[in-house]
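Asker: using only what follows, build the 3D model:
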Amino acid sequence: MLTTAAVCHAPHQSFKFEDIELAEPQGTEVLVRITASGICHTDISVQQGKIPFSLPGVVGHEGAGIVEAVGRGVTSVRPGDKVLLISPSCGGCGPCTTGHPALCEKPALRWSGVRNDGSPVATLQGQALGMRFLGQSSFSTHALVEERTVLAAPEDIPAETLAPFGCGVVTGAGAVLNVLQPRSNQSVVVLGAGAVGLSAVIAAALTPATKVIAVDMVPERLALARELGATDTINGAETGDLTAAIKEAAGGGADHIVETTANIKVLEAALAALSRGGSMGLVGAPGGGEAATLPVVPFISGAKNLRGVVMGDGTPAFLQALMELYRQGRFPVDKLIRTYPFEQIEQAMADASSGKVIKPVLTFNP
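Answerer: Model (predicted):
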């Protein structure tokens, strides 16, 4: 079938709207009409040439939509269902079978650009396109995905609010609730008040932690962090010693830190502010080759922990819980979102890159 996609032809080039030929669903594949797609910095990194992907291709990995058709092997959804697109997983490797699908051992599901059997998902003028970016390629009016990349969603959540749950929201919330798991009277410091960081703030406010500290350089974002549950804020632009500022706000040292900035200097300053037995979850990914200095002896003597976080270690059940929390008014991620028509993708990407908008979400005509 013909569908319209924003095709990235080469790094540093603008997206070009193209009519592409999408394959018909087979086996365990699901055809989804995209109604909204969030924009993540991972998408921007492909366009900027920082992350390799098969180009020309279609990126986008925070999709939401309506099922239009399914392959014969699909059992979890049917045409007409509202769905959230999530991180792909094989279901059979060690991490998948032990409850950690975000750590699936088959990276080809995220980066290969083709179907599981190696055939193209879509073509442009007879030439194969790089598709299924992080399992989705949601910068298109339709996406052909595997069943395990689809999660049924409540009808009453607006598509533009639903879409970011698949990456930014689950990553920030999961870093707190699944990985760090704050206990009573502890402190949680969130470095960076973007979509991931503010999702972490909302999640931290739901825990028994009594100190939720947001760090950013934009006053408006810090004000929003307070609205979303932060008890304290630190403006990095006004702070000469970030380590000291975090220690003071946390009452001596941070029990838990969520690092979303991908800034090595911020990371190192925050590491020095960890309390004895404290933990840091690394979410933000700096450029390839960048390295941080780890004070090994203080880490050992203080029994501190440093852990990478992938997609918040989220599962379908966890995402369903987050969606229910939103429906209850306890996870107000809609406050992070600004919508753009699909045709304004370049403006949305620019606003995301500059930090003007926390979470741009593309909306698609019915």
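
Asker: from here on, contacts and neighbour counts on C-alpha atoms
Answerer: OK.

Asker: which helix or which strand is home to the closest residue to A153 other than its chain neighbours?
Answerer: Spatially, and ignoring its direct neighbours in sequence, A153 is nearest to V83 (4.9 Å; Cα to Cα, 6 or more residues apart in numbering). Using DSSP states H and E, V83 sits in strand 82-85.

Asker: I'd like to know which elements that strand is packed against.
Answerer: On a contact count with 3 or more Cα pairs under 8 Å, 6 or more residues apart in numbering; DSSP states H and E, strand 82-85 meets strand 63-70, strand 150-152.

Asker: one more, for comparison:
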Amino acid sequence: MSSQLTPAIVFDPVTGLDMRDVAVRPAGPGEVAIEVRAAGVCHSDLHIVSGDWPADRPLVLGHEAAGVVTATGPDITSVQPGDHVVLSWFAPCRRCNRCAAGQAWLCTGTKALANTLPNGSTPFTGADGAEVWPYLGLGAFTGRLVVPESAAVRVPDELPFDIGALLGCSVTTGVGAVMNTADVRPGQSAVVIGTGGVGLSVVMGLRLLGADPIVAVDLSAERLALARRFGATHTLDGAEDVAVWCQEHLGGADYAFEAIGSPKVIETLPRMLAPGGAAVLVGMTPTGSTGSFDLFDLADQGKRILGCNYGSSVGEVDIPKLARLYLSGLLPLDELVGRTRPLAEAAQAFADLRSNTGARTVLRP
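Answerer: The predicted structure is shown next:
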């Protein structure tokens, strides 16, 4: 089988963002070919476009997607052509010590962060034959792609592709931050800073586990209204002193989730907490970011700061679980999908994201 041409959204560190045709080679050993049906637009993609995370090569962007298996390489056992799948961007190696310990989100053997497939290759080439690389090992802003088997997670056929795409990153990250990273218990209080796709998913996870009260904080009245519908019991304008409010009204929160990736906001989290509380860093900051805290307060009050990568989730376990929760009506994800755009409108989708209004934008190839 020969390579196939497909349109793709490519970020080139020299020429910037554009849409171009790329060739996709067939699936090789340990690989799966996918027809992409929907792809969410995430801040991790925007970090590349904005230069927060430097890119050293042309990248097919996109890492939050769902689609249909069209072909498999040799020895693939978990999926077959025709299966509906969600793409898990942090494709684990399944062999390192962390994977063996059930902590696939800390895999030390994955090549996803190097923007390659597990063997160090790329499935994409440009019109001139030059290599174009898959962002986070996927490159999902395209019509077709090739991924490692561990990145293709089978889901029920009745799961809508738009919802499945969001399970690939934002929902798994947000709900996982509550269930896995923080292990929130019923009746515990929580404040959520930032109510974009990930923050709203945190709110949904908190409601699902019976947290109370749930305080959502944002600068957007539109997003705060969404947070109310997703389960927030209180909403605050981000211009307020959230730490003072938490201490006056809650005696401090048991958990404070930061879903923006702002170092300045992260520095304020410990002051929002009750003794023994935990700050959960869910939003991704620009590389090299630092922050400072009152170290005596952390030690004296037994407060914790928890890093959260991908919701401390194992894609093969957590994505099907979240799909079932949605299909049973326990996760109201439909309202999380805001505007849908064709792939050619990726630049406008990034503008939607920069404006910090509305729900998740989904691209359809």
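
Asker: need the TM-score from the superposition.
Answerer: The TM-score (TM-score structural alignment, normalised by the length of structure 2) is 0.94; 359 aligned residues with a Cα RMSD of 1.6 Å.

Asker: distance of the residue nearest the centre of structure 2 from L87 of structure 2?
Answerer: Taking Cα atoms, centre = their mean, the centroid of structure 2 lies closest to C169, which sits 2.7 Å from it. With distances taken as Cα to Cα, to the nearest Å, C169 of structure 2 is found 9 Å from L87 of structure 2.

Asker: between these two, which contacts overlap?
Answerer: H63, E64 (Cα atoms under 8 Å, 6 or more residues apart in numbering).

Asker: follow-up on the earlier one: how about the residue nearest to the centre of structure 2, what's its match in structure 1?
Answerer: Residue pairing (TM-score structural alignment): C169 of structure 2 is matched to C167 of structure 1.

Asker: ok, A256 of structure 2 next?
Answerer: Checking TM-score structural alignment: A256 of structure 2 goes with I257.

Asker: and its match, what element?
Answerer: Using DSSP H and E, I257 of structure 1 falls in strand 254-259.

Asker: so how far is that strand off the chain centroid?
Answerer: Relative to its chain's centre, strand 254-259 of structure 1 lies at 19 Å (Cα atoms, centre = their mean, to the nearest Å).

Asker: now that strand on structure 2. Mean distance?
Answerer: In the superposition with structure 2, the average deviation recorded for strand 254-259 of structure 1 is 0.8 Å (mean Cα distance after the TM-score superposition for structure 1).

Asker: after that strand, next one along is what?
Answerer: helix 264-271.

Asker: report the buried residues of that following helix.
Answerer: Residues I264, V266, L267, E268, A270, L271 are the ones in helix 264-271 of structure 1 that count as buried (16 or more other Cα atoms under 10 Å).

Asker: same list (those residues) but as TSV, adding distance to G94 of structure 1.
Answerer: Formatted as TSV, those follow (distance: Cα to Cα, whole Å):
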residue	distance to G94 of structure 1
I264	32
V266	34
L267	31
E268	33
A270	33
L271	31
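
Asker: nearest to A245 of structure 1, out of the residues you listed: which one, please.
Answerer: The nearest member of the buried residues of helix 264-271 of structure 1 to A245 of structure 1, counting by Cα to Cα, is A270 at 9.7 Å.

Asker: the closest one pairs with which position in structure 2?
Answerer: Match for A270 of structure 1 (TM-score structural alignment): L269.

Asker: same question, P158 of structure 1
Answerer: P158 of structure 1 maps onto P160 in structure 2, by TM-score structural alignment.
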